[in-house]
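S.K.: Quick one: sequence and predicted model below, then my questions.
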Amino acid sequence: MKMNSLDFDAQALREKILDLAMRGKLVPQDPNDEPASVLLEKDNLKNSDEKPHDIPASWKWIILGSGVNFYNGRAYKKNELLNDDKFTPVLRVGNLFTNSSWYYSDLKLDPNKYIDNGDLIYAWSASFGPKIWNGGRVIFHYHIWKLKYDNTAIDKNFLYYFLLDKRNVVGETDLHGSTMKHITKTNMEHLPFPLPPLSEQSRIAAKIAQLFALLRKVETSTQQYAKLQTLLKSKVLDLAMCGKLVKQDPNDEPASVLLEKIKAEKQELIKEKKIKKTKPLPPITDDEKPFAIPDSWEWVRLGDIAQVGDIDHKMPKQTQDGIYPYISPKDFTKNGIDYQNSKKISKEDFIKLSKKFLPQKGDLIFPRYGTIGKIREVNVDLPLLVSYSCCLVRSSKLIDNSFVKSELDSQITKEEIKRYINKSTQPNIGLKSIQRFLFPLPPLEEQKKIAKRISEVNKIIDG
């Protein structure tokens, strides 16, 4: 089976595996297993009245807190958090997910305030999830629970996988649109927990581990394949921009003539007051030209062949009756723009902000902050605005727009971004800098051929 990054969703498969596991559909039941009903009697586990889904006859729904104790860590004062690593490390939620910096403490605490290798823990605030600890003896923060359970009734790894699926813990999760802030201990203790026979718990946990390991291998291969796709596409663009992707045709009208036509077009637009007259861009010196191009091509600046503009730098309000999309980079999808779920603004704001530069179908959106230069094309004929964190690039009608988009996606533009980027607290790039971007301009007919060849090759690369 041919697989690419669009076909393979590892997280969705993990969720499916966990769901099947908790329904008793991942491994077969063994009639020789001691049923879960015996565990209830031996270990004083309590039946749960809540039964979220069907489970096998040998299983039982129990109240999680009847078989598992949740021990909170401690809320530390500032003077108790030290930088001296000769003391005991203090485990915080951030250390489990993103934060590599540690604090230490010389406090002597109750045994239940310590975590050792092999302990099952759960982060319940800000970032969520279980972990089987393997980082040495630590004391832990209040936003982490240490779990104690009777291992004659509950398998640690099975419990870990139950807790790993957030749907078991909070139902609708942040994966499905709602936002989790924290989980209460009372809610955790009252969760319905599907209890299989102990031997089956062990088999289920082993099967999940096996399948997850296989998924990781496939995921790694898929990521490597996606990187290769990106690299190949980049190389195709490099060849295209150097004039090496298609043959030059001596019968094509040279780019120098095309440039004169673009200048005449621009003067006519200024005369008709459709665009404003701008200062001439600086001439291109030989030292600026990064590589040789065919004789029929010309080095130009982006502002010579396109309008580069943005809207007023004001943040419009999102209103319930807003109807006009206000597009920002957060609305960019893998290959396009999510117009439907974008911010919507009022007619009043739209009229006020659209006077400067009203987007049109075919305009290219160029983010100037954050993911600088991640290009998307306005491919709908709707009244909309683009955030002032971006600029719009509107190619001359005498230029092939697909070719311009390819140039903006190319390594040439990436190097130009590096050259002009303002490395402040929030890196950004100004409109004047974008107007000065260097572009190799082929004859129009060659632009069309190059754009077509790039599209054909990319389809082959994508499989």
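M.R.: Nice, thanks for sending it over.
S.K.: Every contact and neighbour count from this point should use C-alpha atoms.
M.R.: Fine.
S.K.: Need the three-state assignment for Pro280.
M.R.: Secondary structure for Pro280, judged by DSSP: H, G, I helix; E, B strand; the rest coil, is coil.
S.K.: That one and Asn401, how far apart?
M.R.: 23 Å (C-alpha to C-alpha, to the nearest Å).
S.K.: Please apply the same query to Asp116.
M.R.: 61 Å.
S.K.: can you list the residues that contact stretch 124-139?
M.R.: With C-alpha atoms under 8 Å, 6 or more residues apart in numbering as the test, stretch 124-139 has contacts from 73, 88-91, 93-94, 97, 113-123, 143-145, 160, 163-164, 166, 180-184.
S.K.: try 7 Å
M.R.: For stretch 124-139, the surrounding residues in contact (C-alpha atoms under 7 Å, 6 or more residues apart in numbering) are 88-91, 113-123, 143-144, 160, 163-164, 181-183.
S.K.: Pasting the second one now:
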Amino acid sequence: MIGLSDVDLPAGWARARLGDLGKYTNGRGFRKSEWSDTGRPIIRIQNLTGSAASFNYYAGNLEERHTVRAGDLLVSWAATLGAYLWRGPEAALNQHIFKVEPFIDRDFLRYLIDYKIQEILAAAHGSGMVHITRSRFDELPAAIPPLAEQHRIVEALEHHLSRLEAAMRAAAGAKRRLKPFSASVLDRTVLGTFTISAASSPSDASHHLLDGFASKRFDYAALPSLPVGWFWRRSSDVCEFICSGSTPAAHLMHPGNGDVPFLKVYNITQDGRVDFTNKPTYIDRETHEHPLKRSRVRPGDVLTNIVGPPLGKTAVVPDLHPEWNMNQAIVAFRAGPDVHPEWLALALRSPFILGMLQKTAKATAGQFNIALSTCRELPLPVPPMNEQLDLVARSAELLEVTRRSASQLALISLRSRHLRQAILRQAFAGKLVPQNPSDEPASVLLDQISARDGKTKRSTRHPRKTAAVRAASPPPSMPSIPAPTNAVQQELPL
């Protein structure tokens, strides 16, 4: 392995290159004109990663080397790197995916490739899309154990990783349930389900303050009834002002420091906070008080974005600074005497209220925009002030529970990925299962592979055959792989 000398290898292990451990066949490039509604499904990278469930199909004749069957080992080597076992029907292999004919234990090679890919991704430092060349892939160094130990390692890995993956699935399921729970809390709070007065019949009088008003964007008459003492009000009637932001010339914005903090959509979090630690931008006092005078905001103002996706990120401006400014993708609502800022923020975060706004959004080139005039006509439920304060406090407790749970689940997910990599690291360092002196050394297996592939001894490292020569040679046969024996496993804390 990288960083280990030959004397550091476990007993019976030997060095190899990843390209020597199997025959790797790249998929075929299918033109759109060859797609069909019937035939073999064409396996693309997104079909392996799960980001897409639909397939294109190919009904023509297909070479055996581009045919995939259940149990075949596949490696995506562009965009999203990964090793997968195909479990679907007979299929056609698209380009940028290797079909692998293993020369060693198939599952050991799959785990080894997966581990090496994670090393590559870690070295990329989060640079986004990663592409690995065939030559770089082939030259990746690996330490290979005896074949019998490969079987024991696979048994141990499947034992540990199956438990870890079950825990990760449970965490992912819990995370999926948090969003609808938060949505339910927001809607039930804002529409009055949580209030004591909701025990009585809903009041038809809750609409009467909208009588005489008409809107092309909202059907005021179709709004649900609210508890007794609650009323639907237009946002412009309960806010001192509602205005959108502005964006100055680029040279007037200063990253990191300046006179007045300038808010952008990415500074508003999905859970209802202003996060100015995220790429903070400032403007000078002159810009704040003259060109951007109309987009000044202060602590207690409620912000929501009107350009997305996503739409409806909402937060109350904190008191970290006496004044702020904001860009054109944000609208500020300043609460009047009948509505508390925190209640206003809850209402704007409610899926019911947000849904009404989103239905008015106009799409342009993949971007959704809500008009400022729409925000001023938006109907909002307004309970008595004492109920607003009580419901804000109660909902804050429930939403804090979901926030903490989401944070814990994110930490669990991160730790699980690190633990998985740690287990693989133990496996490929020879520390997951014990060595058996009676195992046939890996060097014998690698010499057999080298000989069957038409090479001399591995240590000579002659250049690989050209594609033309290799195509003319019969594919190497798999070495005989005995059935796994009972493995002695080292228990890892999961």
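M.R.: Noted; the coordinates are in hand. Small disclaimer: the values here were computed from a predicted structure and weren't measured.
S.K.: circling back to that earlier point, more crowded one of Asp116 and Asn401 of structure 1?
M.R.: Remark: of Asp116 of structure 1 and Asn401, Asn401 carries more neighbours, 22 against 15, as counted by other C-alpha atoms under 10 Å.
S.K.: My guess is that one contacts Arg394. True?
M.R.: No: with contact defined as C-alpha atoms under 7 Å, Asn401 of structure 1 and Arg394 do not form a contacting pair (8.5 Å).
S.K.: which residue in structure 2 lines up with Leu91 of structure 1?
M.R.: Correspondence of Leu91 of structure 1 to structure 2, assessed by TM-score structural alignment: Ile43.
S.K.: Surely that match is in contact with Asn94?
M.R.: Yes: the pair Ile43 of structure 2 and Asn94 passes the contact test of C-alpha under 7 Å, sitting 5.7 Å apart.
S.K.: could you pull out the strands for the stretch 251-400 of structure 2?
M.R.: Per DSSP state E, counting those that start in this stretch, the stretch 251-400 of structure 2 carries strands over the ranges 253-255, 260-263, 281-283, 296-297, 302-305, 307-308, 314-316, 324-326, 330-335, 362-364, 367-369, 379-382.
S.K.: how far is the first one from where the chain is centred?
M.R.: Meaning strand 253-255 of structure 2. 30 Å (C-alpha atoms, centre = their mean, to the nearest Å).
S.K.: ok, and for that strand, which residues are buried?
M.R.: Neighbour-count burial for strand 253-255 of structure 2, counted by 16 or more other C-alpha atoms under 10 Å, picks out 253-254.
S.K.: can you list the residues that contact it?
M.R.: 280-283.
S.K.: average gap between that strand and structure 1?
M.R.: Averaged over the aligned pairs, strand 253-255 of structure 2 sits 7.2 Å from structure 1 after superposition, using mean C-alpha distance after the TM-score superposition for structure 1.
S.K.: what's the answer for the fifth one, then?
M.R.: Compared with structure 1 after the fit, strand 302-305 of structure 2 shows a mean deviation of 2.4 Å (mean C-alpha distance after the TM-score superposition for structure 1).
S.K.: Show where that strand falls in structure 1, residue numbers please.
M.R.: Under TM-score structural alignment, the match for strand 302-305 of structure 2 is residues 364-367.
S.K.: in the matching stretch, what's buried?
M.R.: For stretch 364-367 of structure 1, burial by neighbour count (16+ other C-alpha under 10 Å) applies to 364-367.
S.K.: repeat for stretch 80-93 of structure 2
M.R.: 80-86, 91-93.
S.K.: ok, Lys314 of structure 1 - how many residues close by?
M.R.: The number of residues packed near Lys314 of structure 1 is 11, by other C-alpha under 10 Å.
S.K.: ok, it to Glu415 of structure 1 distance?
M.R.: Per C-alpha to C-alpha, Lys314 of structure 1 is found 30 Å from Glu415 of structure 1.
S.K.: ditto for Pro194 of structure 1
M.R.: 56 Å.
S.K.: could you say what helices and strands the helix or strand harbouring Lys207 of structure 1 packs with?
M.R.: Secondary structure assigned from DSSP states H and E places Lys207 of structure 1 in helix 198-241. Judged by 3 or more C-alpha pairs under 7 Å, 6 or more residues apart in numbering; DSSP states H and E, helix 198-241 of structure 1 is in contact with helix 10-22, helix 156-164, helix 444-462.
S.K.: which parts of the very next helix or strand once past that helix are buried?
M.R.: Counting by DSSP H and E, the element after helix 198-241 of structure 1 in chain order, helix or strand, is helix 255-271. Within helix 255-271 of structure 1, the residues that count as buried by 16+ other C-alpha under 10 Å are 255-256, 258-259, 262, 266.
S.K.: Kindly report the same for stretch 408-417 of structure 2.
M.R.: Those would be 409, 412-413, 416, for stretch 408-417 of structure 2 by 16+ other C-alpha under 10 Å.
S.K.: Can you convert the buried residues of helix 255-271 of structure 1 into TSV and add a column each for distance to Ile429 of structure 1?
M.R.: Below are these laid out as TSV (distance: C-alpha to C-alpha, whole Å):
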residue	distance to Ile429 of structure 1
Ala255	28
Ser256	29
Leu258	29
Leu259	26
Ile262	26
Lys266	25
